[in-house]
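Novice: here's my sequence, what's the structure:
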Amino acid sequence: MLDFNQLYTVFGGGLLQLAQPLPIIHLLTDSRKLSQPAGTLFFAIRGRYNDGHKYLHQLYLQGVRQFVVEQGDAAELRQRYPEANLLQVPDSLAALQQLAAWHRSRFQIPVVGITGSNGKTIVKEWLAQLLSPDELTVKSPRSYNSQLGVPLSVWQMDQNHTFAIFEAGISQPGEMEKLQRVIQPTLGIFTNIGSAHDEGFASHQQKVAEKLQLFKGVDLLFYCADHTLVHEAVQAEGIKSFTWSRTQAADVTISGTSTVGHKTIIVFKWQGRKERLAIPFTDEASVENALHCVAFLLYRNLPLSEIQDRLDRLHPVAMRLEMKEAINSCYLIDDTYNNDLAGLAIALDLLMNQPQRGRHTVILSDLLESGLPEEKLYRQVAELVQARGVERLIAIGEKVSRYSSLFSVPTEFYTSTADFLAQFQPAQFRNELILVKGARVFEFEKIVQAFQQKVHGTVLEVNLDALVHNLNYYRSKLAPDVRLMVMVKAFAYGSGSFEVANLLQFHRVDYLAVAYADEGVMLRENGITLPIMVMNPSPDSFAKLRQYTLEPEIYSAEQLEAFVSSLEKGAPSKIHLKLDTGMHRLGFTAEDFDALFILLQQHPQVQVVSAFSHLAGADEAVHNDFSQQQISQFRGMAAEVEARLGYSVIKHILNSAGIVRFPEHQLDMVRLGIGIYGVEATGTAQEALRPVSTLKTTVSQVKQIKQGETVGYSRKGMAASDTTIATIAIGYADGYDRRFSNGVGHVLIHGQRCPLIGNVCMDMCMVDVTGLPVKAGDEAIVFGPRLTLVELAKSIGTIPYELLTNVSSRVKRIFYAE
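Specialist: Okay, the predicted model is just below:
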């Protein structure tokens, strides 16, 4: 085991302090994911959006005693952290990669490196599953394929493993060379080449060449020779390869494919013989991913019957963790596709990031194929569960049940999923956030079904990763000391206030803003501790503001009088002053200042936290002069506010559009609204954002109508010819606007745009699906990445805000992370 005082032999650097000899067991790069301080080494990495050095003190207080840093005065660091081991390096990320490369070099087992534009994670997961009868495999957790994720993946290797599979992804030249030194693969798989991350490369040829850097020195590279750019580059490099192809001679030559039910039959030539296998998928991407794995198994000389048996047990890989509403005000985190230590840690991180949902419960199956001795494995599981603050554990499986004595949290043990379901009592679960984490063979999807509420056919999926991406995009435009307030009013623009606010708290925004006190109260009651500004407080809510430490926006002398009169004598209170610079909606004008400051002088217990104003036309260049006039006026008014108060306040005027168009006027804080939800209000940088919400529904029925027949209320829809229509389960009661009626609106079914026919009804509407193989139960996309809010809003003459906030609360929200 490596000690801290040996680190400099691995990657050099300057030893600032060696307070005590400590082993290095866990690597940490995100202060929010600390689980076991003892044995943890923290790398303070300066990234594009954050700086790990800001969290040294917090981690020290939490018990971490080993740090790799890039900056800081040595004497000051020693004084502040007297018990810490401190090593200073030029680049903490490079040091992390060097440490992982050193760790990798200690093992002589086969290591597969996987890269390509698509399919890396699927191929990795399937290959690990297919090899499981023969090998104890360590693999990248989920899609840990970045400059940061790869070294953390490789650090998992230990003496129990017989095989390793790591994926590597890059977005610009020079990155793969670094990952190759970490993974040091002995075998390789190149899945394909496509458009992902095109913006980082001059051409596809350059991208292929960069990705091939992973395979320097491999014994063998597996790939499909039909990808011409890949094939030509591999041949030019002289890399020894094992190929499969549909169009040319290869080690495995596919001569035919056919679909039978839910399987694809492949006929191929292998070692001079004609063979046949059935792949349990029919979509092209899954078939290609499976063929990479088949080629690998053929190379290992597995009998065809054994390969078929293993293929039959393949299952789709869930690429995301979903949070779903469930019975008795519970929420589920659905992660039922596999169960290993790394995946459990990631799922527990998501659980830990949701403090607002009452008790934290985990339903966990046996962990399979870990490569660890059972007692050591379940001791680590017990430590992980306890460190993550789990309050209730339900353990299912004969193996975990044998080690019940290791678990200190309240735990119930069941021998099987059927045993748990037979004793399941819904009343015993209330106001809980429940992680359901099980190996596939335990069929935990049955547990999810037992917990879930009856789901209305229409759901709004909220992509938390996209929300974080958008947050980081706007953060990247801010000066270092500018604070960030995020608007979560109107149910977080329809996306779900609790869940979004909690994610923002986890990512350390400075302020939240809501429209009404009740919204702030709900956030407080669900664990949100960030400062919250209430934009429309009313006198009957002032008591709630004090009770829940909410900070009101004050926009008139009359309102301020009512507020201060509600205060207990001498009770301190924080307020935000709204200044009117031309929006002419709410706010103080300069003429109101005398009355305002007389009141504030009479009530010194009232502290003005911020002064702000709102730009009326920041999203359109035609209003630039007016916006600049507003900003200039605000600067003058804010200066007068501070002069009269005798102290500084936070000053903010830029909204989402203003952040993009007027970066020189960020002042002390900016307010991020619709931008974080994936709509760039100016229209100039929409491609930089990711859509956060996808509204989906299902087809209820398909029927044929004759030419001249009518559809829907008032007979507004008339068939111009014989037509196939599908009724979908969404209507204006779900927030789907009636203006989409009669061909104005479209939905996506099977990837095709299908126009509405007839009027939108309260709970359903009809679409023309003529020529498409649509059946009841099929999915229909109402809006999402390929049918955007911006486009839909334009088609009915409104704005994306309206469509997003109109989505009814009866529509279930599903929150997911990739």
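
Novice: only C-alpha atoms from now on, for both contacts and neighbour counts.
Specialist: Noted.

Novice: number of nearby residues for residue 536?
Specialist: 15 (other C-alpha atoms under 10 Å).

Novice: ok, longest helix in this structure?
Specialist: helix 624-645 (DSSP state H).

Novice: can you tell me what sits against that one?
Specialist: Helix 624-645 is contacted from outside by 579, 581-582, 590, 597, 611-613, 615-618, 648-649, 651, 653, 665, using C-alpha atoms under 8 Å, 6 or more residues apart in numbering.

Novice: from these, which land in helices?
Specialist: In this view, these that belong to helices under DSSP H are residue 597.

Novice: which among the contacts of helix 624-645 end up buried?
Specialist: 579, 581-582, 590, 611-613, 615-618, 649, 651, 653, 665 (16 or more other C-alpha atoms under 10 Å).

Novice: geometric centre of the protein: which residue is closest?
Specialist: Geometric centre of the chain, nearest residue: residue 465, 2.4 Å, by C-alpha atoms, centre = their mean.

Novice: and this one, please, so the two structures can be compared:
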Amino acid sequence: MWTLKEIADICDGQIHGGDRSVEFFVTDSRRIHNPQRTIFVALKGERHDGHLFIENAKNSGVASFIIDDSKFIKGESSFILVKNSLDALQAIASRHRHTFNYPVIGITGSYGKTVVKDLLTRSLKSLYHIVKSPRSYNSQTGVPLSILDMGPEHDLGIFEAGISKPGEMAKLARIINPNIGIFTTIGQAHDEGFADRQEKILEKALLFENSEVLIFSRDNEDIHSNLTRLYGHTDKLIADWGYVNDSFLHIIEKTESRSTNSITYCTGGKIHSIEIPNGSEYDFENYMFLITTLHILGVDQKEIGELLDKSNQPAVHLEFTRTNYGKGLLVDIGPIDGPSIRTGIEQLKSLVEHQGITVILSGHEGSPVANDRRIREIAQACLDSQVVYIGARPKALSESIPNLRSFLSNEEFDESIHSILDPQKAILLVGEWSPSIIALLSRLQEKSHQTTVTINMTSLVHNLNVYRALIPEETKVMAMVKAFAYGSGEAEVAKLLQYHKVDYLTVAYPDEGVTLRNGGVDMPIMVMNSSIPEYEVLVENELEPELYSLLTLEAFIDHCEQNSLKGYPVHVKFDTGMHRLGIDPTDIDRVIQIIKNTESIKLVSVFSHLFSSDSADLSLSISQINRFEKLKASLEKEFDDVLFHILNSSGISRLPQATYDLVRLGIGLYGYSGDIEFRKNLLPVLSWNTVISQVKKVKAGETVGYGGAFVLKEDKMIAVIPVGYADGLSRKLGNGVGSVYIDGSKCSFIGNICMDMSMVDVTDISSLPGDKVELIGDNISLEEMAASMGTIPYEVLTSIPPRIKRHYIFNG
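Specialist: Predicted coordinates:
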């Protein structure tokens, strides 16, 4: 607990109003769970000003604020006025960090930070009470908020640190001050913020200035050469791992089998052998960081093997799925604590419209929820929620949550499930991995097709922010969520974009807009193609039409006038060269006359569409922009407050001179760009997986699939997978053209793709029914599948039908 006076002393602030006691620091007015004990920190960013949400926080019951703009000091609340709110938050977190003496692990690198953090957490949870970064909280704001979760009940901290430009890491280093430092890898992420790769490595390495131990891959020459030059002459322990003989942990041999890697290594003069799961090279590197860290922490070899088994328990980071028992189910397999519950509740608010939340805590023997501070945090996080506990509950938990419903087992809970779970509420399931929580998850999940599409919402938000960084702060963003949000699920994606304050959404047809309205999306939505009979539906659902011809313009005005509407928002499209929908520029005088002669509509925006912004030659796009400039000049003389826009995803990254008032972000949001170099900044959002249904041996001379055209020249092992052209898998991929990824190998399709099934050649691998099959993911990219199909990524994404269930995850 902090007093405002203590906080003001730390950050050299001035108190206006009475002194109060607070416990929680928030920077987002939507993430307030215990307002009486919360202090709201108003941060100013390039695209937002937290001071504008002070009233929202007050309305939630918050009465304490840290601000750096004195004009917001008003009312009976208490304010701490500082020079810079972010600096103040960081100073408070730094002071808080230095009140604890237990070891802290700091992790940085371009990739793998969250994965390594989670491997360490799952491995060490039986040995330590761990405090860690929630999700990927590794930014200038996320790090101090994570550090402020440190408490006396913990005895190990694990925190991530991410940067995007020089000057940032020194600030994070003062806050985290890690005893043990891990540098995972270096890649292209945020390259644009640095002069070269070396500058980025040296900037990240500042995290370890006061560290006692430094862990990295000896085989990564860029990292090794720079870190040894920077810290090799100091008294830090350089705990590198790799195939080089003088490594702290020297890998002698790695032997791969179907499911495991057997590793023989030497460290501390002793040779050890251990097995880890077989996966990609990135997976192998992440496990080596884990094993090296376990040795640094003094874990003996026998226990390392046992801990690795625990690390292999599947992690679920805020995965959202459908349920028959409520509005949606969000799952977080991990510690039961206040930060986890608060984060889950926040994400549910961003994903689905609901009338409350039921928090289900799945405990088991050994679950570390029995200390007072943690129980108090859990109770405060659940303050406005229905709470169910399954397992042998701590007595103090019942005392802290008076209305707690508790059950000793899943079976006991199942007897009352229909009376407890309100179908109008969303469900948050939290708990450490155990067979009981997996059984409970299976009970709550809506049963679905074995083939699933996973949407990484963290990656989607990352891509949004990549594009936002390219445009001026005042430029608005219109996000395209047509065609089932490019295969990602329109309602879930739209709710997330609304939460992240995108200015407009766009759909192709009115029924898509109606779906979003029914899903609780209340922000402006533009409809690209609506017919005259659908105008009533548009107006009933407050959808804004794109008017692309004189006929649609006049017809919609007639509809508005007949219904006595005034100032209904519309968007007018001109054809500057694509020759699809759009008004001919020669009709601009007529357009101006029609709009000026009515009060029934309000011209919100005027736009056109670039048809070759991803081509090597931008001359056609520049010609379109020049035509649009003339239209813009004429319209600006006649109308005020009109938004002009022409840039699509490729245009945003390649034609910054035409940013104007708004940009339209489409496929770039979902991780693809025709600009190959720029694509390196984006993260893939969608992955597509299925499982093997059957494996069979087919002899030479036999045929496979419809038509009998594919004749085997030799004996083959064939795997049947439950996905076909009705699931969006193109028939062009059949007969050896396309591949899937199974057990570390690419396996070609064999025979024709069927409606609901297809066959793949697994002769060279050992495979069994139930084995995972990757269609799009880490090993087969969206671009690769599109190339095999002879099409573009757009078609691949939008061809996967809604019958394939979407699962939504939040992780780094």
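
Novice: can you show me the helices along the stretch 201-350 of the first structure?
Specialist: Taking DSSP state H, counting those that start in this stretch to define them, one finds helices in the stretch 201-350 of the first structure at 204-212, 228-237, 284-299, 304-312, 341-352.

Novice: could those go into TSV alongside distance to residue 786 of the first structure?
Specialist: As requested, the helices of the stretch 201-350 of the first structure are exported to TSV (distance: least, C-alpha to C-alpha, whole Å):
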stretch	distance to residue 786 of the first structure
helix 204-212	24
helix 228-237	28
helix 284-299	19
helix 304-312	33
helix 341-352	28
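
Novice: residues in the second structure aligned with whichever strand in the first structure runs longest?
Specialist: When the first structure is parsed with DSSP state E, its longest strand is strand 693-705. The aligned range for strand 693-705 of the first structure in the second structure is 686-698, by TM-score structural alignment.

Novice: for stretch 732-739 of the first structure, same thing?
Specialist: Against the second structure, stretch 732-739 of the first structure falls on residues 725-732 (TM-score structural alignment).

Novice: show residues contacting the matching stretch.
Specialist: With C-alpha under 8 Å, 6+ apart, stretch 725-732 of the second structure has contacts from 723-724, 738, 752-757, 788-790, 796, 799-801, 803-804.

Novice: gap between the two ends of stretch 152-159 of the second structure?
Specialist: Criterion C-alpha to C-alpha, to the nearest Å; first-to-last residue distance in stretch 152-159 of the second structure is 17 Å.

Novice: and that stretch, which residues are buried?
Specialist: By neighbour count on 16+ other C-alpha under 10 Å, the buried set for stretch 152-159 of the second structure is 154, 155, 156, 157, 158, 159.

Novice: and those residues, which of them are in strands?
Specialist: Of those, the ones assigned to strands by DSSP E are 156, 157, 158, 159.

Novice: what's the closest of the helices of the stretch 201-350 of the first structure to residue 182 of the first structure?
Specialist: helix 204-212 (14.5 Å; C-alpha to C-alpha).

Novice: tell me the spacing between the residue opposite residue 439 of the first structure in the second structure once aligned and residue 467 of the second structure.
Specialist: In the second structure, residue 439 of the first structure lines up with residue 432, judged by TM-score structural alignment. As judged by C-alpha to C-alpha, residue 432 of the second structure and residue 467 of the second structure stand 36 Å apart.

Novice: more neighbours: these two, which one.
Specialist: Ranked by neighbour count (other C-alpha under 10 Å), residue 432 of the second structure and residue 467 place residue 432 first, with 24 against 19.

Novice: wouldn't the more buried one be in contact with residue 365 here?
Specialist: No - the pair residue 432 of the second structure and residue 365 does not pass the contact test of C-alpha atoms under 8 Å, sitting 10.4 Å apart.

Novice: ends of the match of strand 693-705 of the first structure, what's the gap?
Specialist: Start-to-end, stretch 686-698 of the second structure (C-alpha to C-alpha) is 34 Å.

Novice: also stretch 272-291 of the first structure?
Specialist: Per C-alpha to C-alpha, stretch 272-291 of the first structure runs 18 Å from first to last residue.

Novice: which residues in the stretch 401-550 of the first structure form helices?
Specialist: Assigned by DSSP H, counting those that start in this stretch, the helices in the stretch 401-550 of the first structure fall at 417-422, 445-451, 464-475, 489-493, 497-506, 517-525, 542-547.

Novice: next up, the contacts around residue 774 of the second structure.
Specialist: 688, 689, 690, 740, 741, 742, 780.
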